[in-house]
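> kindly return the folded structure for what I paste below:
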Amino acid sequence: MACRKILVPIGGGDATPWILDGAFLFARATGAHINALHVRSDAKEAVPLLGEGMSGSMIEEMMDLAEKDGAERAKRTREKFDTFVAANAVKLTDEPLAGDGHVTASLTFSEGREDEMVSRLGKVSDLVVCSRPNPDSDRPPLVMVHAAIFETGKPVLLLPLAPVENMGTNILIAWSGTSEGARAISAALPLLEKADKVTIITVESENSPIKVSARDLTDHLGWHGVSAVHDGVTADRSAGEIISDRAKFHGCDLIVMGAFTHSRLIQIILGGVTRHMMNTSEIPILMSH
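A predicted model of the protein is given here:
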């Protein structure tokens, strides 16, 4: 799959520089355009949430504070985006540059709900990049991450909660034979074709047909010039734990996998591989639902 346009929601906080840097690593491998998106919440929408019994002056004061906070976040976003552009010699443009394989970038400011904007603009992008949810911060909102995964129809690159130095040189494919996993692999092909090492991991139970499926995937990747090795692991604990451990064992800098291959409600309530990886992974994950 050609990746020409990447949507990158940013909030202007401490994570903004390494989210942009993570997007740049992927964009550099594919010659893509980075569309950084900053969504400023509408203070008027917060009025119904401020609570009953508040006076008009109190509500007005709260709205003024929200406006000032929004303006400050937007200012920090612009400053950090400009720093990123200068540090990486990225070309600024809002239009495609014919015959240009270099990374380009633009910054879009919008107002409203971030999850709705990501859902809308993600549908007309090739990839969405964000960090995994941070339990110690309101960035990124879980509802926005879910919008990227479930509502855009596009793959999502989920970054860890720390800067990433390399991406795509040593790739782990977590394969379970699902259509979601197949879509993730198609999205990762530009990186897989350039990777130094590709490992296919399968978590196998007794009489599992997944080993045969892994051979089929290895053959398919061979047609793209990708030489992959298969690592079959017995399911002696949760699949999420096994995938994380094997990725560290192989020294991988990217994990490719399907997202929420079971019901979204079941995985949110009971847990699952996707939820485990979203909550704990220290390695970037390219996932697709």
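> drop to CA atoms for contacts and neighbour counts, all remaining ones
Noted.
> show me what contacts E111?
Shown in contact with E111 (Cα atoms under 8 Å, 6 or more residues apart in numbering): V39, R40, S41, D42.
> 6 Å instead?
V39, R40, S41 (Cα atoms under 6 Å, 6 or more residues apart in numbering).
> top of the residues you listed by number of neighbours, please.
V39 (22 neighbours; other Cα atoms under 10 Å).
> secondary structure class for that residue?
At V39, secondary structure determined by DSSP: H, G, I helix; E, B strand; the rest coil is strand.
> so how far is A147 from it?
As for V39, its distance to A147 is 14 Å (criterion: Cα to Cα, to the nearest Å).
> equivalent analysis for I210, please.
Applying Cα to Cα to I210 and A147 gives a distance of 30 Å.
> before we go on, could you also do this sequence so I can check it against the first one:
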Amino acid sequence: MKSILIPVEDHAHMEAVMETALLLARAFNSYMEGIAVGPDIAEFVAADFALSGIVLDDRTRRDFVDHSRRMLESFMARRHVERPRDEGDRPTFGWTGDALVSDSGVGEYGRIFDVITVGRPGQGPRSPRKSTLEAVLFESGRPVLIAPPEPPQTLGERIAIAWNGTTDTARSIAFAMPLLTRAQDVVILTVPGPALPGPSDEQLAKSLRRHGAQARVGIVGEAENSPAAALLEAAAALGADLLIKGGYTRSRLRQLIFGKVTSEILAEANLPVFMAH
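Predicted coordinates for the structure are as follows:
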């Protein structure tokens, strides 16, 4: 995980996103690259925002880009992270572009990075936008590290896997293997509910142990509210500082209709979530 893309936007949890990316970068001496992201003009017009006319102004868009770049540079300066000079043994950062990029544009650019770090979406006016997460998840072909509103103190020391036997979860685990083999503890939690066709949690644990991961099977208690709540409670009880799961086993449309585990975890998780589709 030597390259991390950070879509930068002026939302309430941007500091947590950068902190989470830096924790990952410190583990692998990674290069982090910032890019300014903003809603498409069409999105503003469709939503009938008062700012829709202002977004058309090139100078205003450049101001947004400059502000995003300064946010990243200021954060990295406070953390004593420098721009790359050579192939060193420390995290570095850079910036790309001088134009505001759409969510889809970030998803396309993210295809050359090992992981993309975004904030957990929310409903508030200054919360990270769900459209950014969905664009990088569905259009990049790369894993996404979703930062919680409050930055974690550690990342990847104790990992929980939400296992449901699906291809999306298997792909997430494959992308996360560098983290899994470094972790002190890897606990596999089976998603409550009817089992889907696929290997069992114990079979997954054996497979991960062949790679040197400290993998074992955990227990998820009965959920009073939902399977997602039960998973998050189990992860919290384990002291997990990262949750790995598949992204949207169902289509996005069906996800909106049925409100399944992924959407609920995205709404409630207070630990970083590593996800691929």
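> re earlier: between the contacts of E111 of structure 1, which is closest to T108 of structure 1?
Taking Cα to Cα as the measure, T108 of structure 1 lies nearest V39 of the contacts of E111 of structure 1, at 8.3 Å.
> which one in structure 2 is aligned with that closest one?
Counting by TM-score structural alignment, V39 of structure 1 lines up with V37 in structure 2.
> the closest residue to that match other than its chain neighbours and V65 of structure 2, how far apart?
The shortest distance from V37 of structure 2 to any non-neighbouring residue, by Cα to Cα, 6 or more residues apart in numbering, is to V101 (4.8 Å). In this structure, V101 of structure 2 and V65 of structure 2 are 9 Å apart, going by Cα to Cα.
> more neighbours, those two?
V65 (24 against 20).
> still on that earlier bit, nearest to G272 of structure 1, of the contacts of E111 of structure 1?
Ranked by distance to G272 of structure 1 (Cα to Cα), the contacts of E111 of structure 1 are led by V39 at 30.4 Å.
> tell me how far the closest one lies from A74 of structure 1.
8 Å.
> and G251 of structure 1, by the same measure?
Note on G251 of structure 1: its distance to A74 of structure 1, by Cα to Cα, is 37 Å.
> also M257 of structure 1?
M257 of structure 1 sits 34 Å away from A74 of structure 1, going by Cα to Cα.
> what of F26 of structure 1?
Note on F26 of structure 1: its distance to A74 of structure 1, by Cα to Cα, is 25 Å.
> repeat that for K91 of structure 1.
According to Cα to Cα, K91 of structure 1 and A74 of structure 1 sit 21 Å apart.
> all helices of structure 1, in order?
Taking DSSP state H as the criterion, structure 1 carries its helices at 16-30, 56-88, 114-122, 142-151, 179-192, 210-222, 239-249, 264-270, 273-280.
> okay if I get those as CSV plus distance to L161 of structure 1?
Putting the helices of structure 1 into CSV (distance: least, Cα to Cα, whole Å) gives the following:
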stretch, distance to L161 of structure 1
helix 16-30, 9
helix 56-88, 18
helix 114-122, 20
helix 142-151, 14
helix 179-192, 21
helix 210-222, 30
helix 239-249, 15
helix 264-270, 21
helix 273-280, 9
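> what range in structure 2 matches stretch 242-254 of structure 1?
Per the alignment by TM-score structural alignment, stretch 242-254 of structure 1 matches residues 230-242 in structure 2.
> and the contacts of that stretch?
Stretch 230-242 of structure 2 is contacted by residues L155, G156, R158, I159, A160, V220, A223, L271, P272, V273 when judged by Cα under 6 Å, 6+ apart.
> go again with 8 Å.
For stretch 230-242 of structure 2, contacts defined as Cα under 8 Å, 6+ apart pick out 152, 154-160, 162, 189, 191-192, 219-224, 243, 265, 269, 271-274.
> ok, back up a step: how far away is the residue nearest to V37 of structure 2 from R69 of structure 2?
13 Å.
> which residues are in contact with both of these two?
Residues touching both V101 of structure 2 and R69 (Cα under 8 Å, 6+ apart) are I35, A36.
> so what does H220 of structure 1 match up with in structure 2?
In structure 2, the residue matched to H220 of structure 1 (TM-score structural alignment) is S207.
> oh, that last question was meant for A27 of structure 1, not what I typed.
Match for A27 of structure 1 (TM-score structural alignment): A25.
> and for its match, the neighbour number?
A25 of structure 2: 21 neighbours (other Cα under 10 Å).
> contacts only, for the nearest residue to it once chain neighbours are set aside.
Leaving aside its sequence neighbours, A25 of structure 2 sits nearest to P91 (Cα to Cα, 6+ apart; 5.6 Å). Going by Cα under 8 Å, 6+ apart, P91 of structure 2 touches L22, A25, R26, F28, N29, S30, Y31, M32, V81, E82.
> between the residues you listed, which has the most around it?
M32 (27 neighbours).
> how much space between it and D10 of structure 2?
18 Å.
> ok, now T154 of structure 2?
Taken as Cα to Cα, the span from T154 of structure 2 to D10 of structure 2 is 24 Å.
> and D57 of structure 2, by the same measure?
Using Cα to Cα, D57 of structure 2 is found at 18 Å from D10 of structure 2.
> those two: which has the busier surroundings?
Applying other Cα under 10 Å to D57 of structure 2 and D10 shows that D10 carries more neighbours, namely 18 against 10.
> from E79 of structure 1, how far out is the aligned partner of that one in structure 1?
Here D10 of structure 2 is matched to G12 in structure 1, going by TM-score structural alignment. According to Cα to Cα, G12 of structure 1 stands 8 Å off from E79 of structure 1.
> repeat for A32 of structure 1
A32 of structure 1 is 22 Å from E79 of structure 1, where distance means Cα to Cα.
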